[in-house]
Structures are given as C-alpha cells and as structure tokens.
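A.B. asks: Provide a 3D model corresponding to the input given below.
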Amino acid sequence: MLRSQFEEDLLNLHNQFYEMGMMVSDAVSKSVSSYIAHDKQLAKEVIDRDEQVNEHEVKLEKKSFEMIALQQPVTTDLRTIITVMKASSDLERMGDHAVSIAKSTIRVKGTARIDQIEKTISEMSDYVKKMVDNVLIAYVKTDQEDAQVIAKMDKQVNQYYNEIYSNTIKFMQDNPETVVSGADYLNVAQYLERIGDYVTNICEWIVYLATGKITELNSNRQLGELDELSE
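C.D. replies: Next up, the predicted model:
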C-alpha cells in the first residue's frame, strides 16, 4: 500500500514538473512575440502568469522534501526526486528570464527599431523554445542520449547571441538613434542565452537521473558522482 502511494506521488511529481515546463515554454515564446510585436498586453500576461510558475516550483519542492522525509527513498527513486527539485529550480529561473523579456516590451517606447536584429532575435527565440520543448520530452523518457544532443544545441544559441551582439553594436555606432533599442536587444538576447544555459543544466540532471553521475555537458570535465546519495 505504501509503495503504491509512493509511486503515485512520484508520477504526480513528474506530471507537475512537465506541466511547469510547458508553462515556461509558453512564457518564453510569448515574451519574445510580445517584444517583437510591441504587444504590451501579451507581455503583461507573461508577467502575471509567472506567479503560477513560482507556485509550481514551491509545491514541487515541498512535496519532494516530504517524500524524502516520510519514505526515505533510495537509488533511482531518490535520484528522481533530486532531479525534479533541481530541474524545477532551473525552470523557475527560465521563467524569470521570460518575465524580464516581457518587462522590456513594456519599457520600450517609440525608439528606433532595427528589423534585421529583431528577425534574428525571433529566430533565436524559436530555437531556444525548441530546446525547452525537447528537453521536457527527454526528461519524460529519461533519455540521456537525447539530453546530450540537446545540450550541444546550446552552441547555436551562443552563435545567435554573438551575431546579435556584434550587429547591434555596429548599428548603434552607425546610428545613435538606435542606442536605446540596441541596449534592449542585447538584454533580450542575453536572457535567451541564459535560458539555453538552464536547458543544458536540465540535460545534466537527466543524465544524472539515468546514470547516477553528475556530468558537465558541453565540457570534457566530469564533476564526479552522487552515488553515495543513492546507496
């Protein structure tokens, strides 16, 4: 009886994490759409809904601690709970960056815009959202191979950021009227780049869930193992 209840609780943790992830994916997409379209109403929706994301993280953390205290899980079960706690924290931070993009939308006034940069930001956003959606599927499947592939996608995110950075600086130098909007472009691109980093973090937690090893992806350096937690 206790075991079946524990398994049901674990399943609920998985489902709540996935639901939180879909909310964050939606926030990332809508925040950039609002920014490109100058849609302050959509931006406000992203900001307002962030409270739900935060509530999800608090519930997940509380339930995780409760399950560890009451059930004293070992091996894979413990790894699952640790993964949910750590990865949900990464999701929450991704949501915060989406809110920062939405706030940029509300802050921007009638400054000179640069269509070329906005097009690249939109492409970067689509790519980052694809990473977020893919990592959620990899999490559900506990697919460490997919997680490693998704982590490698972060290199393209960094390339987008570098392209936006260099082109924006050039536009700002050539036309001082674009300085205000240009500074915002750099911020938005940086928020998206950080979201890509948090996706990589979740990829690392998926590998840990599958193997019991904490490995730094996008690097040859292994950080060691957490097997002692699972014994």
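A.B. asks: please count neighbours and contacts with C-alpha atoms only from this point.
C.D. replies: Will do.
A.B. asks: contacting residues around residue 196?
C.D. replies: By CA atoms under 8 Å, 6 or more residues apart in numbering, residue 196 lies in contact with 128, 131, 154, 157.
A.B. asks: ok, the second one - contacts?
C.D. replies: The neighbourhood of residue 131, defined by CA under 8 Å, 6+ apart, consists of 150, 153, 196, 199.
A.B. asks: just checking, the last one touches residue 135?
C.D. replies: Going back to what we said before, that points to residue 199. Yes. The criterion here is CA atoms under 8 Å, and residue 199 meets it with residue 135 at 6.9 Å.
A.B. asks: which ones among the contacts of residue 196 map onto helices?
C.D. replies: Taking DSSP state H, the ones among the contacts of residue 196 that sit in helices are 128, 131, 154, 157.
A.B. asks: dump the residues you listed to JSON lines, plus distance to residue 42.
C.D. replies: Below are those laid out as JSON lines (distance: CA to CA, whole Å):
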{"residue": "128", "distance to residue 42": "19"}
{"residue": "131", "distance to residue 42": "22"}
{"residue": "154", "distance to residue 42": "27"}
{"residue": "157", "distance to residue 42": "24"}
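A.B. asks: which one of those is nearest residue 206?
C.D. replies: residue 131 (13.9 Å; CA to CA).
A.B. asks: what ranges does the chain have for its strands?
C.D. replies: 213-215, 222-225 (DSSP state E).
A.B. asks: out of the ones you listed, which is the most enclosed?
C.D. replies: Of these, the one with the most neighbours on average (mean count of other CA atoms under 10 Å) is strand 213-215, at a mean of 19.
A.B. asks: before we go on, could you also do this sequence so I can check it against the first one:
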Amino acid sequence: MRRLFEDELNDLHVRFSEMGMMVNEAIYKSVKAFINHDKQLAHEVIDDDYKINERETDLERKSFELIALQQPVSTDLRIIVTIMKASSDLERMGDHAVSIAKSTIRVKGNTRVPDIEKDIADMAEKVKTMVEEVLDAYVKEDRKRALTIAKEDVAINAYSDNIYDDCIQEMQRDSETVVGSMDYMLVASYLERIGDYVTNICEWIIYLRTGKVVELNSNAKEDDF
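C.D. replies: Below is the predicted model:
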C-alpha cells in the first residue's frame, strides 16, 4: 500500500513538472509573438491554454483523491498541498501568457519602439529563467535556492518600473506611440505578475521543506525559516 502511495505521489510530481514546462513554453512563445508581431504564434498560445487549465484541474482532482483515500499526514500531506497550491500559481502564470498573446493580436499598425521592446524581451528572458530555476528547485526541494530565486524578483520589478517610465516619456515625445506604449506597459505588468507567482512557488517550496508558511521578500533570510 505504501509503495502504491509513493508511486502516486511521484506521478503528481512528474505531472506538476510537466505543467511547469508547458507554462514556461507559453510565456516564451507569447513574448516572442509580441516582439516579432507574430499573430499566428499568439493564437497558438491562446489555443493551447486549455491544456494548462486541464492539467491544473487534473492535479487538483488527483490530489483530493489521495487525501480522501490515503489520508496522508505530516510530510506526505505537505507534498500534496504544495502541488495543489503551486499548480494554481502555474495556471495563473499561463493566464498572463495568454494576456500577452492577446496584446499581440490587438496591435494594429501601431508605431513601435525598438528600445522598449528590447527591454521587454530582456525582462521576459529573466522571467523565463526564474521559472526554469524554480521548477528545478521544486524537484530538488531546495529551500536555499528558493530563497535566492525569490530575491531575483526585485530585478523583475525594476524592469517593470523602468519600462513604465520609458513608455510615459515616449508617449510625451511622440503621440503616435501612445497606443503601442500602453500595450508595452500591460505586457511588462503581466511579466511582473508572473515573477510574483514564481515567488509564491518559492514560498511553497519552503513550506514543503519546513512546514512553515512564509512571505518572501528581499529582506527574508534563511534563518527566518
């Protein structure tokens, strides 16, 4: 019975990791579509979002089944709770990738600003790296690395602030860039929110290892948990 339970837990881990890769691909494609003005790729992100939603629902259902049938306690229960909570965060990250894709489709011949688009691309690459790192930290249950990754969100917030400021200046300089700049600010805000959800997953990794619910920020220290 215990071996069967462990196999089912391992299956949850695998399916969660696969969901993380799906979400990371959606983020990558959505930003690539936005920067390259590729509406076909943007539609692909939107059309594939149901797969992420289905995976999140499936993980939730299997988690509830394990709780009901196996009545896990202590560490085993923490594993299941972590997967449920973290998969919800991944699903929301996928929603933001869809929002970026919709911004791509909405753009119709607006004047573009290459410098701001480069900053958005750089920001997206940083976010993508954070997602990859947090998934690896989850697999390894590495709470020290989770803390380090959470601190990287400060840089993501800085990107968002800088892009916002640059867009305001650009709109003041050239009224033709107003509509496009509004989309730049929206995309940056979506990426910033994805960074926040990465931090949430870092918090769940720490909960998995310690049983403590923490709120990570730039001032958090390992000794706090």
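A.B. asks: returning to what we had before: from the ones in helices among the contacts of residue 196 of structure 1, which two are the most distant?
C.D. replies: Longest span within those, CA to CA: 131 and 157, 9.7 Å.
A.B. asks: give the buried residues for the longest helix belonging to structure 1.
C.D. replies: When structure 1 is parsed with DSSP H, its longest helix is helix 2-37. Neighbour counts over helix 2-37 of structure 1 (16 or more other CA atoms under 10 Å) mark 6, 10, 13-14, 16-18, 20-36 as buried.
A.B. asks: also stretch 140-157 of structure 1?
C.D. replies: Neighbour count says stretch 140-157 of structure 1 has 142-144, 146-154, 157 buried, by 16+ other CA under 10 Å.
A.B. asks: want to throw these into a markdown table with distance to residue 97 of structure 1?
C.D. replies: As requested, the buried residues of stretch 140-157 of structure 1 are exported to a markdown table (distance: CA to CA, whole Å):
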| residue | distance to residue 97 of structure 1 |
| --- | --- |
| 142 | 26 |
| 143 | 26 |
| 144 | 26 |
| 146 | 25 |
| 147 | 22 |
| 148 | 23 |
| 149 | 23 |
| 150 | 20 |
| 151 | 19 |
| 152 | 21 |
| 153 | 19 |
| 154 | 16 |
| 157 | 15 |
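A.B. asks: from those residues, which ones fall inside helices?
C.D. replies: Filtering those for helices - DSSP H - leaves 144, 146-152, 154, 157.
A.B. asks: how about JSON lines for the residues you listed, with distance to residue 167 of structure 1 added?
C.D. replies: Formatted as JSON lines, these follow (distance: CA to CA, whole Å):
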{"residue": "144", "distance to residue 167 of structure 1": "36"}
{"residue": "146", "distance to residue 167 of structure 1": "33"}
{"residue": "147", "distance to residue 167 of structure 1": "31"}
{"residue": "148", "distance to residue 167 of structure 1": "30"}
{"residue": "149", "distance to residue 167 of structure 1": "29"}
{"residue": "150", "distance to residue 167 of structure 1": "27"}
{"residue": "151", "distance to residue 167 of structure 1": "26"}
{"residue": "152", "distance to residue 167 of structure 1": "24"}
{"residue": "154", "distance to residue 167 of structure 1": "20"}
{"residue": "157", "distance to residue 167 of structure 1": "16"}
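A.B. asks: and of those, the nearest to residue 180 of structure 1?
C.D. replies: residue 157 (23.5 Å).
A.B. asks: and the residue lying closest to residue 5 of structure 2 once chain neighbours are set aside, how far from residue 16 of structure 2?
C.D. replies: Take residue 5 of structure 2 and drop its neighbours on the chain: the residue closest to it by CA to CA, 6 or more residues apart in numbering is residue 70, 7.4 Å away. For residue 70 of structure 2, the distance to residue 16 of structure 2 (CA to CA, to the nearest Å) stands at 20 Å.
A.B. asks: and what of residue 221 of structure 2?
C.D. replies: Residue 221 of structure 2 is 27 Å from residue 16 of structure 2, by CA to CA.
A.B. asks: and residue 68 of structure 2, by the same measure?
C.D. replies: 20 Å.
A.B. asks: now swap in residue 97 of structure 2 and tell me
C.D. replies: Distance of residue 97 of structure 2 to residue 16 of structure 2, given as CA to CA: 18 Å.
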